[in-house]
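> Next input, structure requested:
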Amino acid sequence: MKGITLRSPGGLERLKLTEMPDPGTPGPGEIRVRVHASSLNYHDYGVVSGRMPTADGRIPMSDGAGVVEAVGEGVTDYSVGDHVVSCFFPGWHEGPPTVSDFSTTPGDGVDGYARQVVVRPATWFTQAPKGFSHAEAATLTTAGLTAWRALVVNGGLKAGDVVLVLGTGGVSIFALQIAKAMGATVIATSSSDQKLERVRALGADHTINYRQHEDWGIRARDWTGGRGIDHVIEVGGPGTLAQSIAAVRVGGHIALIGVLTGRAGEVPTGALMAKQARLQGLIVGSRSQQMVFVYALEATGLRPVIDRSFGLVEIADAFRYEESGAHFGKICLEF
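Here you go, the predicted structure:
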């Protein structure tokens, strides 16, 4: 079978198409999955670019979706032909967070899904939403579940809440869709007027070009009549956090899920304290949360926004496209 390996020390030019041995038949508790799609995330880019070092020869990509080809002894949750999607933290099944690193994350601490076939424990997957393409299902593992956990699991989102999403990447677009499906109001930011037009078409109630308005957080707050935002989907990190704090309402919720502007920086702690807001970091979610998310997708009819798909051999080009920032929603690999 074919797959992609990453040679140390990383870099897009060090992604290589490789002939790999077939993983064989599944053992007890395992399933064999023909992988058909993956999706690109900022975390995956950190690994393949070498910014987040991993083992030499690592198979990248944390997201994988495909079809069950065989089941091992004792597996009752899956049958041959089922469409499944992988979990970001294979060992975190339910309950509060149990992991604080990526040592068990496919495509980072262990081999990932940039390959045609895997044999893994059945608990490393959930069912994919009925009617989803493999590419659509592959967007759920990281980006979709992150948005779901931020708004619904941690945030307790309810109809009438106001949500602020930063940018138009995978997590932010999912958050916009989830919020609108649950009856919330959404404010979206981007540096592109064209992208802002697209988020309005998806239901965004108000948009702000942050290149034109550096005080976008204050403007978002003012748009609410001064009350402020209930939930901020903070993907930027230190470079955007001050404006997110300015935007959030007293007692509101900021979900810190990204570090696009850096891993460390000054936090206006006085302003955060005065707002009595909750700043909560999170990394994706558990298997049980993913299962509930899948049920919600089936109930609401929400479908992921996929900007563009690439073939497996085009993986470096796919990441270059992600680097460009031109995408809107998710970028996928299909193979």
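> going forward, measure contacts and count neighbours with C-alpha atoms only.
Fine.
> Once you drop chain neighbours, what's closest to the residue most central in space within the chain?
In the chain, the residue lying closest to the centroid (CA atoms, centre = their mean) is Ala143, at 1.3 Å. Sequence neighbours aside, Val171 is the residue nearest to Ala143 in space, at 4.7 Å (criterion: CA to CA, 6 or more residues apart in numbering).
> Pull the contacting residues for the one you found.
The contact partners of Val171, by CA atoms under 8 Å, 6 or more residues apart in numbering, come to Ala143, Gly144, Thr146, Ala147, Gly329.
> ok, these vs Pro21, which is closest?
Closest approach to Pro21 among the contacts of Val171 (CA to CA): Ala143, at 30.3 Å.
> Isn't the closest one up against Ile173?
No - under the criterion of CA atoms under 8 Å, Ala143 is not in contact with Ile173, lying 9.2 Å apart.
> Now do the same contact list for Val313.
By CA under 8 Å, 6+ apart, the residues touching Val313 are Ile4, Leu17.
> From Val119, how far out is it?
According to CA to CA, to the nearest Å, Val313 stands 22 Å off from Val119.
> And Phe310, by the same measure?
Note on Phe310: its distance to Val119, by CA to CA, is 24 Å.
> got it, and Gln276?
Counting by CA to CA, the gap from Gln276 to Val119 is 47 Å.
> Looking at the two, which is more packed in?
With neighbours defined as other CA atoms under 10 Å, Gln276 and Val119 compare such that Val119 has more, 21 against 15.
> What lies in contact with the helix or strand containing that one?
Taking DSSP states H and E as the definition, Val119 sits inside strand 117-121. Strand 117-121 is contacted from outside by 1, 22-26, 29-35, using CA under 8 Å, 6+ apart.
> and with 6 Å instead?
By CA atoms under 6 Å, 6 or more residues apart in numbering, the residues outside strand 117-121 that reach it are Pro26, Gly29, Glu30, Ile31, Arg32, Val33, Arg34, Val35.
> ok, now stretch 123-134?
Residues outside stretch 123-134 that contact it (CA under 6 Å, 6+ apart): Ala37, Ala65, Gly66, His83, Val84, Val85, Ser86, Cys87, Pro90, Ala137, Val294.
> one more, for comparison:
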Amino acid sequence: MRAIQLDAPSLDALKTVDLPEPTSRPSEALLKLHAASLNFIDIAVATGGLPVPRFPIIPVADGAGEIVEIGVNDLGLKAGDKVIPHFMSNWQGGSIAPQKVAAMRGVTSVGSLAEFVAVPVSSLVRLPTHLDFTQGSTLPIVATTAWNALQTGRIGPGSVVALLGTGGLSIMTLQLAKAAGATVVIMSSSEEKLARAATLGADHLVNYKVSPEWDAKVLEVTDGHGADLVLDTVGQATFARSLKAAAFGGTVFTVGFLTGTAPSINLLDIVVKALNVVGNNTGSTDNLAAAARAIESHRIVPVISETYAFNDAAAAYARLAAQGQHFGKIAIQH
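Down below sits the predicted model:
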């Protein structure tokens, strides 16, 4: 089978190879993958930011395809069904635990840049019926994380959600938050991207180059209330302002570390407002399934900025690594 192999922690170490087609064990399904999508964890793996047990590896966490072979299972899945394999294949449900996050597709196990892959049946989620494979490939990490952020923040009609940037996670959270009836404040340095976010339902648009004190703008446009949920996808450079932008009793959901991992904060911002500061490491297959049901129910279509051919995977990596150049997700078609 055709695959893309990463031989070392370098974007220059991606190469097309021909490998034997995998076989599946009784607890697994053999999938023919049709698309993959990139996340920043894939960039971290390919640049040495996230150590992996060994090289070479078949990279990329997220993908979508159809079942080629599957044994008897409790999910009612059969050959020909369109599915999404979850990124953390051992985490079926429940709270996070070391053994549940030990297996990560594209990091510790075979990822999505291959024509075929064998994955645990318990890690599969049906592709929403209104989505194609490329759209579905964007869901495992961002939809699971967005869903957990909204659930953790208890977001519903009348809630306020603040989003930093217009990458895949922020845009999926915008779409799910609007479906939940929330008001969304979104930040970007691009007026064009802010305008695109408005077409998806964003209620308040903040250009952080024009207004560097974007936390004050969040308070301003919410009449001093602040955001019930701040999704911090950036890290060190934004975390202190995320705390200030949050409402009393609100949640700061921190998932990003693009600008570093050691922010300087004032603990009083957390204590006085009784904030919930929550870290997140994606979530379970059950979480992904719940997100997929919501996406299907509301007919949400993931936003894909650019799609690359399989042999152009290195260009897709370079595009995402450039940061700030895309709106939504970057996908790779097999």
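> with structure 2 superposed, average distance for the strand holding Val119 of structure 1?
For strand 117-121 of structure 1, the mean deviation from structure 2 after alignment is 1.4 Å (mean CA distance after the TM-score superposition for structure 1).
> Reformat the contacts of stretch 123-134 of structure 1 as TSV; add secondary structure.
Shown next, in TSV, are those (DSSP: H, G, I helix; E, B strand; the rest coil):
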residue	secondary structure
Ala37	strand
Ala65	strand
Gly66	strand
His83	strand
Val84	strand
Val85	strand
Ser86	strand
Cys87	coil
Pro90	coil
Ala137	helix
Val294	helix
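> got the contact list for the aligned partner of Val186 of structure 1 in structure 2?
By TM-score structural alignment, Val186 of structure 1 lines up with Val184 in structure 2. Counting by CA under 6 Å, 6+ apart, Val184 of structure 2 makes contact with Val160, Val161, Ala162, Ala202, Asp203.
> Same question for Gly156 of structure 2.
Contacts for Gly156 of structure 2 (CA under 6 Å, 6+ apart) come out as Ala180, Gly181, Ala182.
> of the residues you listed, which stay in contact in structure 1?
Counting by both residues aligned by TM-score structural alignment, their matches' CA atoms under 6 Å, not one member of the contacts of Gly156 of structure 2 carries over to structure 1.
> how deep is the closest residue to Ala274 of structure 1 other than its chain neighbours tucked in, by neighbour count?
Using CA to CA, 6+ apart and skipping residues adjacent in sequence, the residue nearest Ala274 of structure 1 is Val250, 7.8 Å away. Applying other CA under 10 Å, we find 19 residues neighbouring Val250 of structure 1.
> go on, Gly252 of structure 1?
Neighbourhood size, Gly252 of structure 1 [other CA under 10 Å]: 19.
> Can you classify the aligned partner of it in structure 2 by secondary structure?
Taking TM-score structural alignment, Gly252 of structure 1 has Gly250 as its aligned residue in structure 2. At Gly250 of structure 2 the chain is in strand, as set by three-state DSSP.
> you'd agree Gly250 of structure 2 is up against Leu275?
Yes - Gly250 of structure 2 is within contact range of Leu275, at 5.3 Å (criterion: CA atoms under 6 Å).
> what are the ranges of the helices in the stretch 1-150 of structure 2?
Under the criterion DSSP state H, counting those that start in this stretch, the stretch 1-150 of structure 2 contains helices at 40-47, 133-136, 139-152.
> any chance of those helices in JSON lines, plus distance to Leu267 of structure 2?
Listed next are these as JSON lines, based on distance: least, CA to CA, whole Å:
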{"stretch": "helix 40-47", "distance to Leu267 of structure 2": "29"}
{"stretch": "helix 133-136", "distance to Leu267 of structure 2": "40"}
{"stretch": "helix 139-152", "distance to Leu267 of structure 2": "21"}
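> Could you find which two of the contacts of Val171 of structure 1 are furthest from each other?
Counting by CA to CA, the most remote pair of the contacts of Val171 of structure 1 is Thr146 and Gly329, 13.9 Å apart.
> More neighbours: those two, which one.
Shown here are Thr146 of structure 1 and Gly329; by other CA under 10 Å, Thr146 has more neighbours (27 against 20).
> looking at it, the more buried one is touching Ser286, isn't it?
No - applying CA under 6 Å, one finds Thr146 of structure 1 not in contact with Ser286, separated by 9.9 Å.
> picking up where we left off before, any idea which of the helices of the stretch 1-150 of structure 2 gets closest to Gln99 of structure 2?
helix 139-152 (18.3 Å).
> List the buried residues for the helix or strand following the closest one?
Sequence-wise, the next helix or strand downstream of helix 139-152 of structure 2 (DSSP H and E) is strand 160-164. Buried residues in strand 160-164 of structure 2, defined by neighbour count with 16 or more other CA atoms under 10 Å: Val160, Val161, Ala162, Leu163, Leu164.
> In structure 1, what sits opposite the second one in the alignment?
Same thing as Val161 of structure 2. Matched across to structure 1, Val161 of structure 2 falls on Val163, judged by TM-score structural alignment.
> mind listing what that match touches?
Counting by CA under 6 Å, 6+ apart, Val163 of structure 1 has contacts Val186, His231, Val232.
> again, but for Gln194 of structure 1
With contact set as CA under 6 Å, 6+ apart, Gln194 of structure 1 has no partners.
> What's the match for Ala291 of structure 2 in structure 1?
Ala291 of structure 2 maps onto Phe293 in structure 1, by TM-score structural alignment.
> Against structure 2, what's the mean shift for the helix or strand hosting that match, could you check?
Using DSSP H and E, Phe293 of structure 1 sits within helix 287-300. By mean CA distance after the TM-score superposition for structure 1, the fitted helix 287-300 of structure 1 averages 1.1 Å away from its aligned residues in structure 2.
> List the buried residues for stretch 99-106 of structure 1?
Using 16+ other CA under 10 Å as the test for burial, stretch 99-106 of structure 1 gives Thr104, Thr105, Pro106.
> Out of those, which is nearest to Ile306 of structure 1?
The closest of the buried residues of stretch 99-106 of structure 1 to Ile306 of structure 1 turns out to be Pro106 (CA to CA; 21.8 Å).
> Can you give me the distance of the closest one to Arg58 of structure 1?
Per CA to CA, Pro106 of structure 1 is found 10 Å from Arg58 of structure 1.
> Tell me, how many residues neighbour the aligned partner of Glu94 of structure 1 in structure 2?
In structure 2, Glu94 of structure 1 lines up with Gly93, judged by TM-score structural alignment. Residues contacting Gly93 of structure 2 under the criterion other CA under 10 Å number 15.
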